[in-house]
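# only geometry, no sequence info:
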């Protein structure tokens, strides 16, 4: 049986100051930090072997995002709880996290007391989504498909249609059709307006 007053917690965070602050606070609250990691390569070798009750995982590390690994952990080791911690305010990214297998989603702009509430909630078997996330999820409900969001980001990065088609292994005509649908859904008629609308709705992945 898990002792909720003393959890074994692993920290995945590439910002040293943030990781140290979390570590100090959690130790002062009576919990044990079993492992720490700051990149994707360390997660399975270091974190999982420490058999934590809970993983606090930053969404974006210096070498990529952690969502795929988080889903893998939840699939392979169902008893381990995972709370995704992020400072990203991209509606599309937060929608992805919300639709993943993680047990909780916490924004770094939230207060530490809210994080403790998130921990308590997920350890009791419930899912926790920060109230700060809800406005972004509302923005993401414009109903762009994952593929349209992917193409939107590539368009805004300035990639030509042929390059996008090659990268995604689909035809230029399919890209043209997706672009037309994206602009219709966002109610814009040129790339400049598309960029402004995507930024306004926080649909960009960067």
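Perfect, I can see it now. Computed from a prediction, not measured in an experiment: that's the story for all the values here.

# going forward, measure contacts and count neighbours with C-alpha atoms only.
OK.

# all helices in the chain, in order from the N-terminus.
Counting by DSSP state H, the chain has helices at residues 16-28, 40-42, 67-76, 91-98, 112-123, 134-140, 146-156, 161-168, 172-186, 191-200.

# buried ones in the first one?
In this case it means helix 16-28. Across helix 16-28, burial judged by 16 or more other CA atoms under 10 Å covers 19, 22, 23, 26.

# Out of the residues you listed, which comes closest to residue 180?
Of all the buried residues of helix 16-28, residue 180 sits closest to residue 19, with 43.6 Å by CA to CA.

# Surely that closest one touches residue 11?
Yes - with contact defined as CA atoms under 8 Å, residue 19 and residue 11 form a contacting pair (7.0 Å).

# Please tell me how far the most far-flung residue of the chain relative to its centre sits from residue 150.
Relative to the centre of the chain, and counting by CA atoms, centre = their mean, the farthest-placed residue is residue 173 at 31.4 Å. Taking CA to CA, to the nearest Å as the measure, residue 173 falls 16 Å from residue 150.

# put this beside the first:
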């Protein structure tokens, strides 16, 4: 099995590679540090599995997740995070992640989780399952993507270019998600994100 690891922390990448490489038939074919690098690498390497950190430089992890699942439906994507947040977990599952795992889990549990995903089942860390109650109001997958990029500091024009959308469409998504979250401006949105573990 061919694996790509996407995380901006080299030490974590090296540790995860060591864990995954302990399986005889598994091979880490590439390590990347940004969502942009990931998409290029996925196209070139055609891996079986991507281990993707939520917090990537410049944002874009959710956009990369959605792109991979739409363009390469056979590739499994497991999202990794160090933050326990119901809102964050909802973002990942809304974008069709095959698994959501906390970075604090043991090496043994990590390997079991990957094996489970490879059988075609979804897998979540226990803390994720506990937190995945409904988060009213629900945001759409696209609204979560826009939120992710807004929190990364991108303006609407840049987000539009990143998601290949019209600027007006991005503004509409931004307005909609702010209405649903009951915030009036970007400052309040950032405060909401901080309170719910999205920053």
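Arrived safely. Because the structure is a prediction, the values reported are computed rather than measured.

# returning to that earlier point: deepest in the core, which of the helices of the first structure is it.
helix 91-98 (a mean of 21; mean count of other CA atoms under 10 Å).

# residues in the second structure aligned with that one?
Mapping helix 91-98 of the first structure onto the second structure (TM-score structural alignment) gives residues 86-93.

# And stretch 124-136 of the first structure, by the same measure?
So stretch 124-136 of the first structure sits over residues 119-131 in the second structure, by TM-score structural alignment.

# same question, stretch 9-29 of the first structure
The aligned range for stretch 9-29 of the first structure is 3-23, by TM-score structural alignment.

# Count the residues that sit near the aligned residue in the second structure for residue 53 of the first structure.
With TM-score structural alignment as the criterion, residue 53 of the first structure lines up with residue 48 in the second structure. Residue crowding around residue 48 of the second structure was assessed by other CA atoms under 10 Å; the count is 17.

# And residue 48 of the second structure, how close does it get to residue 78 of the second structure?
Taken as CA to CA, the span from residue 48 of the second structure to residue 78 of the second structure is 11 Å.

# Could you do residue 72 of the second structure as well?
Counting by CA to CA - residue 72 of the second structure and residue 78 of the second structure are separated by 14 Å.

# and the aligned partner of residue 40 of the first structure in the second structure, what does it touch?
Per TM-score structural alignment, the equivalent position to residue 40 of the first structure in the second structure is residue 35. Residues near residue 35 of the second structure by CA atoms under 8 Å, 6 or more residues apart in numbering: 6, 56, 57, 59, 60, 61, 64.

# run the last query once more with 7 Å
Contacts for residue 35 of the second structure were tallied using CA atoms under 7 Å, 6 or more residues apart in numbering; they are 56, 60, 61, 64.

# Would you tell me which one of the residues you listed comes nearest to residue 113 of the second structure?
Among the contacts of residue 35 of the second structure, and counting by CA to CA, the member closest to residue 113 of the second structure is residue 61, at 20.3 Å.

# tally of neighbours for the closest one?
Using other CA under 10 Å, residue 61 of the second structure is surrounded by 26 other residues.

# I figured it was touching residue 50, is that so?
No - using CA atoms under 7 Å, residue 61 of the second structure is not in contact with residue 50; the gap is 11.6 Å.
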